[in-house]
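Student: Give me a 3D structure for the following:
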Amino acid sequence: MTFRLLARDTREENVIPSHTATATVVLNVLPADLRTPWFLPCSFTDDYFCIQAQYHTVIPTGHKLPSPLILSPGPIYAVDGDQAINQPIVYSIMMGNTDDTFIINKDDGNLTMAKSIPSPMTFTLVVRAEQADMARYSVTQAVVEARDVTGNPLQFSQSLYFGTVVLGSEAGTAVKDKTFPSEILRIQAQYLGFPDLNSAVTYQVTNSSEFIMNKDILLTTVPMETERTIRIEVEANNTVTKDIATTIVEIQVSEREPPSTGVGELGDGQRFSTVDMAVLGGVLGALLLLALIFLIILIHKHYRHRFTCCSGKAKEPQPSGYDNLTFLPDNKAKWSPTSNRKPEPGPEPVQPPLRPPSPMSSSPTPPSSMPPSPQPKASGSPKTVQAGDSPSAVRSILTKERRPEGEGGYKAVWFGKDIGAEADVVVLNEPTADVDSASASGSEGSDDDDDPDQKKSLRLGAVADNTYV
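Tutor: Okay, the predicted model is just below:
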């Protein structure tokens, strides 16, 4: 912020003489130094707080590495937590540096070895990062494990490498990877579990002067003028452990680059092979299959009752009520012939016309009050009830059920009209002519004198061939 100051030797502005003077004041507002240095990369950060990184590495025993140690997850590096201030950071080892085995660069934080370590052991170094103005500082740990390298030889990632060079290439052309022609072939040897030893590996071509190694890249030294296949040997030598490893590189010199088996270069330099795409397609196909299975299960769960009623077997119809198997269609009736039955002479008798009810009966009398005949009914057509026997005429319907053997003919069902509600079903033997006259004369004056037990026996008598309803 900028301010302008005015000074005058008079009280009023327009007084003469008056002398004035001006001055400019610039005020710079600086952020407050609130945060300590942060060791990167942060395990967690929200721009206000950082969970600082802790470093780790493995080194071989009996060897002094000339280059800075390769740490995980990265080199020792810290920044001022107040980015607006951004004070320089000064590094130092506070404790854990047994026998001053390690040295840390105070400006960049690179950790190097001052001497070799004779036996396996672990160093837990407490590293301090302090602002240059000494206002704030923070600390973290760097764990260094010294292990015996025996049993972990130097080895190449492949025993045979394949490269390609375009015919007519000039000297200094990098050999391309035959599998991925757009990429440069890199030949690397390493110690498994000892990343710091890998930085001390050098490479050279031992059996050909047409190629030379530039770190892990193979370059041509002469123009490639003829089509051929060249096999060369590359040797890797570790300057610390003096270990040696060799591999073979087969280089094809052709007019044009062989077709690529991978996907073209992307914007960020990534490339994908056919195998990568096949794996991706397989994974996507598996996910699609799982999604379809889940969808089918979900549909079956919600709509299985519809599938059951639509695709299930039709249930056999249940009987809605009582079926009288006696009344069957003619084409389904099966009559078993009765043994020793005489043929019936002539057609079945025709039912006589119904007789009108007798005017003499003023009050309805249930059929159960009529004395039934104790004699068996003669064979022949069923008879109608006399007018005096019932308040209304009854009629019979022949059935397809035959009478017992020896009698012949069919049984009949008798229906009466205006039967009172109190008479539900009454079963009577068919009266004979003599009994009809006797019952007619007796019904006039001796209805009240009849024995109740006799009436009951007549009403519920022996099984008759005719049924009155």
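
Student: use CA for all of it now, contacts and neighbours both
Tutor: OK.

Student: Give me the neighbour count for Phe162.
Tutor: Counted with other CA atoms under 10 Å, the neighbours of Phe162 add up to 16.

Student: Quick check: it touching Asp177?
Tutor: Yes: counting by CA atoms under 8 Å, Phe162 does reach Asp177; the two are 6.4 Å apart.

Student: Phe415 - how many residues pack around it?
Tutor: 14.

Student: can you pull the contacts of it?
Tutor: Phe415 makes contact with 394-397, 468-469, according to CA atoms under 8 Å, 6 or more residues apart in numbering.

Student: mind redoing it with 7 Å?
Tutor: 394-396, 468-469 (CA atoms under 7 Å, 6 or more residues apart in numbering).

Student: how far away is the nearest residue to Arg228 once chain neighbours are set aside from Phe162?
Tutor: Excluding the flanking residues, the one nearest Arg228 by CA to CA, 6 or more residues apart in numbering is Val253, at 5.2 Å. Using CA to CA, to the nearest Å, Val253 is found at 11 Å from Phe162.

Student: Also Thr57?
Tutor: For Thr57 relative to Phe162 (CA to CA), the value is 33 Å.

Student: what do you get for Asn214?
Tutor: Applying CA to CA to Asn214 and Phe162 gives a distance of 17 Å.

Student: what does Val90 give?
Tutor: From Val90 over to Phe162 the distance is 48 Å, taken as CA to CA.

Student: now swap in Arg231 and tell me
Tutor: According to CA to CA, Arg231 and Phe162 sit 9 Å apart.

Student: and if you look at Leu458?
Tutor: Distance from Leu458 to Phe162, by CA to CA: 121 Å.

Student: Also Phe123?
Tutor: 42 Å.

Student: what do you get for Val25?
Tutor: From Val25 over to Phe162 (counting by CA to CA), the distance is 72 Å.

Student: Quick one: list the elements packing against whichever strand or helix holds Tyr91.
Tutor: When secondary structure is defined by DSSP states H and E, Tyr91 falls within strand 89-95. Applying 3 or more CA pairs under 7 Å, 6 or more residues apart in numbering; DSSP states H and E, we find strand 89-95 packed against strand 121-131.

Student: Second input sequence below; structure requested for side-by-side comparison:
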Amino acid sequence: MDLRPRESSAVFFLLVIFTLSKFSEAQSICSATFAHVIKENNAINAVVTTITAEDGVTARITSQVPEGLFSLDGYNLIAITVLDFETFVEETPHEVNVECTKVGSLSTTLPLKIIVQDVNDNPPAFAKSQYTLNVDELTKLETSVDQIKATDPDKTDVLYYRLDSPEGEFGLLTDFNPSIVVKKLLDYDKVKKITMTLYAQDTQIGSTAEVSHTASTTIEVNIVDIDNRPPWFQPCTEIEFATSKVCLNSGYEGTVKLNEQETGPLSLKPGPVVAIDGDKGRNDAIGYTFLEKTEDPTFQINIDTGSITMLKPVGNAEPIVLTVMAYQKENADQLATTTVILKVVISSNHPPKFVNPSYEGFISEDAGVDSLVLESKTSNRPLRVQATDEDFTNGYNPAIKFEVVDGTDFSITPEGFILMAKTVSPGTVNLQMRVFDTNNDESSTASLAVEVRPGVPTTTPVTTIMTSSIITTDQTTNTQLTASTSTSRPGALTTLPPSTGGLQGRAGEYSAGEMAAVGASLAVLLVLCLIGIGVMARRIKGHNADWKKLSEASIFRSSLGGGSGGPKEGMQYSNDGFQHDEDSGSVNSKLAAHLENKLESGMRRGPPQENMTRSAAPVPHTSSTSPPPDTSSLADSETIDGEKEVKPILTKERRAEEGYKAVWFKTDIDPNTKEDVVIIPDTGEADGDQEEDEDSEDEDNLRTDMDSEDDEI
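Tutor: The predicted structure is shown next:
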């Protein structure tokens, strides 16, 4: 049928009106809401919606997608199964078509859309139960190292997170953003692994929601050691400075023999040259080299092991200093240096050896620190170990030292005495001692067994020992008592050493009576000493003048003899010492000039000539350096010379008579001038009171002249 466009439009419009009128008529018999919502996890036969229909209208489900979810109970649309939001696709709601039919009327179909509503019925979940992270040490703070999220089937839920870090090393960016960030400075040497727990919750943390679900996972963080440290020579002392760490090594020491070449690696202390990577977690390979490069080297070092060997003997006895550098083979910028000091020594044929292969000592447990170990149970003599060296003719090597190889309970002094280093319980302590030559480190060992006895005190070491023995003799028992005094450190126990025939016993075992006897003896000795000192002081004071006189006379006589011994008996002195005028600086010439001045002074001020020309009394032959006899005056002295009587005088004339000792001068004196003569004081017995008085007067005059001359000089 060929209809025009205008006519076609009219026909279509009429059809639409007819259809709508029929639908409206159908709708009038039943109706229902187009879309319906039901919560998941519903009860069986729960009503989804109710259809409104006229009387006599029947309803039935003609189709549903998916099948088997809903049913009609009269005009109620019910769910015959439990709906689950997690299996529901929001873009395609469930569809149910319900047909309504009335007799004599048209039937109609109601298309219904069923939407399943989500409820919080599922907990959140992490993809893995454990995560592993690797984080570099010294990572900058607030740096994000990873993000770990959880999922929740309840799509409408918002998840909140919480991180449990043991020491707060890590944290989260926010509570709803699980980005893990660094909160503390990480150090591989301190912490190598950190275990944390991350929690996810579908309600806000701290909320009071009726339903809340939580999930968790474990996070292990491995701290990675980065290459930030150079090699460290071993052994070394680690020192921290802020975030850095250094390791101090004191270097190495060893010995080599002069003009001898060692075979194999050199033995060094505190051990062989070895270095490790300062970044212990990396342990990079280390290389070694000498910094000094010479054309004809004496030593070489192994690039891989650091062992040092000799290429030729050493011909110089001076110490050798080698500088060793250790570096990382993969990163040579990481390096460190140390020194190796080699002492050149002369070879030895014999090492020092202990006198005995083993020693045994005894000490009390309450003796105290620094107490001496004794050589026996019943003696207070300290135990002393000794060593000899056959390279020395007398066996004494001054360069040896002692040490305890193992154990710290006891120590050895340089003299070989054993000291208690700390408190030790009763029992036997077995030690090994070592004696070594400090010049070449040759050594030998010996064993030491120290029995620590309970409750027996022993002596303690003294820093300075000054012993003086005072012996007193009892006339009736002929028993000697020796008292020993010592200066020791504070708190040291002072004991009296045993002496033959005297008091004996171990330290700390003297009875009260023995100690009282010692005290009484010392008191008596002290009183006797004081009395002796008093008597000596009084005699010195009373005879001071006599001592002075004797001293002056001795000096005068010594000057006459030209020597310290004075004039010799039976000899007449000549003036040979005055034969040379140029010898004016000699001692004899000076003495002669001095005596001549005194003679002239004596003649001017002396007594009458007749009293001065008599012969002098004999003078004892006594050295000028020995003390004179104890006399009250020179005139009272007895003649000591014995058979021959010597009469020393000063005169200006030569005399050849026997029994005189004369001193004359270069110029002869005319005997007729009757010059005065000065007579030396008489030391013999006086012939009478008159002669004694005159001699004393002459002596006083001579002394006065000499004192005057001395004052003028």
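
Student: After superposition, what is the TM-score?
Tutor: Here the TM-score for the pair of chains, by TM-score structural alignment, normalised by the length of the first structure, is 0.31; 193 aligned residues with a CA RMSD of 4.9 Å.

Student: could you dump the contacts of Phe415 of the first structure to CSV with distance to Leu5 of the first structure and neighbour count?
Tutor: Output for these, formatted as CSV (distance: CA to CA, whole Å; neighbours: other CA atoms under 10 Å):
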residue, distance to Leu5 of the first structure, neighbour count
Val394, 139, 22
Arg395, 139, 21
Ser396, 139, 23
Tyr468, 137, 20
Val469, 134, 19
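
Student: Please tabulate those in a markdown table, including the columns secondary structure and distance to Ala286 of the first structure.
Tutor: Converted to a markdown table, those look like this (DSSP: H, G, I helix; E, B strand; the rest coil; distance: CA to CA, whole Å):
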| residue | secondary structure | distance to Ala286 of the first structure |
| --- | --- | --- |
| Val394 | strand | 84 |
| Arg395 | strand | 83 |
| Ser396 | strand | 81 |
| Tyr468 | strand | 80 |
| Val469 | coil | 78 |
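
Student: so, if you compare those, which one comes nearest to Glu130 of the first structure?
Tutor: Val469 (120.1 Å; CA to CA).

Student: follow-up on the earlier one: shared neighbours, Arg231 and Phe162 of the first structure?
Tutor: Jointly contacting Arg231 of the first structure and Phe162 under the rule CA under 7 Å, 6+ apart are 249-251.

Student: Which ones among the residues you listed map onto strands?
Tutor: Within these, residues falling in strands by DSSP state E are 249-251.

Student: Please convert the buried members of these into ChimeraX selection syntax.
Tutor: Selection of buried members from those for ChimeraX, criterion 16 or more other CA atoms under 10 Å:
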select :249,250,251
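
Student: can you redo the ones in strands among the shared contacts of Arg231 and Phe162 of the first structure as a markdown table with distance to Asn238 of the first structure?
Tutor: Output for these, formatted as a markdown table (distance: CA to CA, whole Å):
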| residue | distance to Asn238 of the first structure |
| --- | --- |
| Val249 | 20 |
| Glu250 | 24 |
| Ile251 | 25 |
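
Student: ok, of the ones in strands among the shared contacts of Arg231 and Phe162 of the first structure, which one's closest to Asp434 of the first structure?
Tutor: Glu250 (134.5 Å).

Student: wait, that closest one sits on Thr164?
Tutor: No: Glu250 of the first structure lies out of contact with Thr164 (CA atoms under 7 Å); the separation is 8.2 Å.

Student: Correct me if wrong, but the residue nearest to Arg228 of the first structure is in a strand.
Tutor: Yes: using DSSP: H, G, I helix; E, B strand; the rest coil, the secondary structure at Val253 of the first structure is a strand.

Student: Tell me how many other residues surround it.
Tutor: Look at Val253 of the first structure: counted by other CA under 10 Å, it has 22 neighbours.

Student: tell me which residues in the longest helix seen in the second structure are buried?
Tutor: Using DSSP state H to define each element, the second structure has its longest helix at helix 512-542. When burial is assessed from 16+ other CA under 10 Å, helix 512-542 of the second structure yields the following buried residues: 518, 521-522.

Student: Tabulate those residues (a markdown table), appending distance to Gln328 of the second structure.
Tutor: As requested, the buried residues of helix 512-542 of the second structure are arranged in a markdown table below (distance: CA to CA, whole Å):
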| residue | distance to Gln328 of the second structure |
| --- | --- |
| Val518 | 77 |
| Ser521 | 80 |
| Leu522 | 78 |
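
Student: Kindly indicate which of those residues lies nearest Ala26 of the second structure.
Tutor: Ala26 of the second structure lies nearest to Val518 out of those, by CA to CA, at 145.5 Å.

Student: can you pull the contacts of the closest one?
Tutor: Counted by CA under 7 Å, 6+ apart, Val518 of the second structure has zero contacts.

Student: The one 4 residues further on now?
Tutor: Leu522 of the second structure makes contact with no residue under the criterion CA under 7 Å, 6+ apart.

Student: The closest residue to Asn214 of the first structure other than its chain neighbours: which element?
Tutor: Nearest residue to Asn214 of the first structure, sequence neighbours excluded (CA to CA, 6+ apart): Tyr203, at 7.8 Å. Here Tyr203 of the first structure, judged by DSSP H and E, is contained in strand 201-205.

Student: Show the subsequent helix or strand relative to that strand.
Tutor: Using DSSP H and E, the first helix or strand after strand 201-205 of the first structure is strand 211-214.

Student: Contacts for that following strand, please.
Tutor: So strand 211-214 of the first structure is contacted by 203-205, 218-221 (CA under 7 Å, 6+ apart).

Student: Now do Thr445 of the second structure against Glu403 of the second structure, distance only.
Tutor: Taking CA to CA, one finds Thr445 of the second structure at 10 Å from Glu403 of the second structure.

Student: Can you check which residues contact both of these two?
Tutor: Common neighbours of Thr445 of the second structure and Glu403 (CA under 7 Å, 6+ apart) are 433-435.

Student: need the strands for the stretch 101-250 of the first structure, in chain order.
Tutor: Taking DSSP state E, counting those that start in this stretch as the test, the strands found in the stretch 101-250 of the first structure are 102-104, 111-113, 121-131, 137-147, 155-156, 160-166, 176-177, 189-190, 201-205, 211-214, 217-220, 228-238, 244-254.
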